[in-house]
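[1] sharing a model that was predicted from the sequence below.
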Amino acid sequence: MAALAIAPMSDSDVADVVALWQRCGLTRPWNDPVADIALARRGPNSDILVGRDNGVIVASAMVGHEGHRGWVYYVAVDPERQGKGYGRVIMRAVEDWLQAAGIAKLQLLVRRENAKVGAFYQSIGYEEQQLLVFSRWIDGRTPP
């Protein structure tokens, strides 16, 4: 397993985390990454973990739970450092974080067109669920 120093992100990490998410193609025009970071860090049921290699942020994951199931978003590994096991390490840290909170199940969403990411999760023991996901914007905006 790759050596990676994992810790919750700090205020000074925001720009580096957003830049990592952008390099990984995780940001979307309808989601403000800085607001997402602030929301995740606001309460006790969520956080953003970062992985550092020689002090440089090379991986991240937003983790949280609603008391029953854990969720992970914005899982990122710097594209220039993929294939070194960092994805496995950050996901193990997410699982440890959730287990420490007493959460037994982790769920995540992968866009159908992202077969590479789906294959990664399958390679580390995640199974595709046969579920339909429904959503609705409740803040008045029109769907993108």
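    Here it is on my side, so go on. Numbering: from 1, shown residues only.
[2] every contact and neighbour count from this point should use C-alpha atoms.
    Will do.
[3] where along the chain do the helices fall?
    Remark: helices assigned in the chain by DSSP state H are 14-23, 33-42, 86-100, 115-123.
[4] winner for burial among these?
    Comparing these by mean neighbour count (mean count of other CA atoms under 10 Å), helix 86-100 comes out on top with a mean of 19.
[5] just give the nearest non-adjacent residue to Arg52, would you?
    In this structure, Arg52 finds its nearest non-sequential neighbour in Ala5, 5.0 Å apart by CA to CA, 6 or more residues apart in numbering.
[6] please compare the first structure with the one that follows:
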Amino acid sequence: MSMVLRAFERDDADAVVALWRACGLVVPWNDPRRDIERKLGEQPELFRVGIDSGELMASVMVGYDGHRGWMNYLAVSPDRQGNGYGRDLVREAERLLTERGCPKLNLQVRASNRSVIDFYQAIGYSSDDVVSLGRRLIAD
């Protein structure tokens, strides 16, 4: 099996939301369909999906604000995890950002999600000594 990466297409929405749900990425305070629509309004070419044998099985949302790059909704279908697809998605995100001159990629992982933290550390990411702050501007 080999994954082909391409830009997200509107017809992918149902499969992407199902993937995110299967991976435990959907939380009550974020509407995944609204997140997709928002991304399609900002750098939609940086929203990638992975296809294998005609099936959407991976995704990553990438963004760049001119100072830092961000990666969100990195997901690989649970039955295909452990085969290097997550690493391939991260490398694609890094490539897209490097092409834009982005000096650093940031991401956030829930502190309780130890397996995902271990995954990122295994491919060269480390914890920054920062406090993540946020404020909801629009309720989903």
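    Arrived safely, thanks for sending. Keep in mind it's a predicted model, so treat the numbers as computed, not measured.
[7] let me see the TM-score of these two.
    Here the TM-score for the pair of chains, by TM-score structural alignment, normalised by the length of the second structure, is 0.93; 139 aligned residues with a CA RMSD of 1.5 Å.
[8] returning to what we had before: to Val133 of the first structure, which of the helices of the first structure lies closest?
    Checking those against Val133 of the first structure by CA to CA gives helix 115-123 as the closest, at 16.5 Å.
[9] average gap between that closest one and the second structure?
    Mean deviation of helix 115-123 of the first structure relative to the second structure after superposition (mean CA distance after the TM-score superposition for the first structure): 0.2 Å.
[10] ok, and what's touching that helix?
    Counting by CA atoms under 8 Å, 6 or more residues apart in numbering, the neighbours of helix 115-123 of the first structure from elsewhere in the structure are 110, 127-128.
[11] can you tell which of the helices of the first structure is closest to Ala59 of the first structure?
    Put simply, out of the helices of the first structure the one that sits nearest Ala59 of the first structure is helix 86-100, at 6.8 Å, with distance taken as CA to CA.
[12] now for the closest one, which elements pack on it?
    strand 46-53, strand 56-65, strand 70-77 (3 or more CA pairs under 8 Å, 6 or more residues apart in numbering; DSSP states H and E).
[13] distance to Pro29 of the first structure added to these, as TSV?
    Formatted as TSV, the entries for those read as follows, by distance: least, CA to CA, whole Å:
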stretch	distance to Pro29 of the first structure
strand 46-53	20
strand 56-65	18
strand 70-77	14
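[14] measure how buried Ile103 of the first structure is and give me the count.
    Applying the criterion other CA atoms under 10 Å, we find 18 residues in the vicinity of Ile103 of the first structure.
[15] so it is in contact with Gly70, correct?
    Yes: with contact taken as CA atoms under 8 Å, Ile103 of the first structure and Gly70 are classed as touching, separated by 6.4 Å.
[16] mutual contacts of these two, please.
    Common contacts of Ile103 of the first structure and Gly70 (CA under 8 Å, 6+ apart): none found.
[17] distance check, Asn83 of the second structure against Leu56 of the second structure.
    Applying CA to CA, to the nearest Å, one obtains 15 Å for the distance of Asn83 of the second structure from Leu56 of the second structure.
[18] if we can go back for a sec, distance of the residue nearest to Arg52 of the first structure from Ile90 of the first structure?
    Between Ala5 of the first structure and Ile90 of the first structure the distance is 10 Å, computed by CA to CA.
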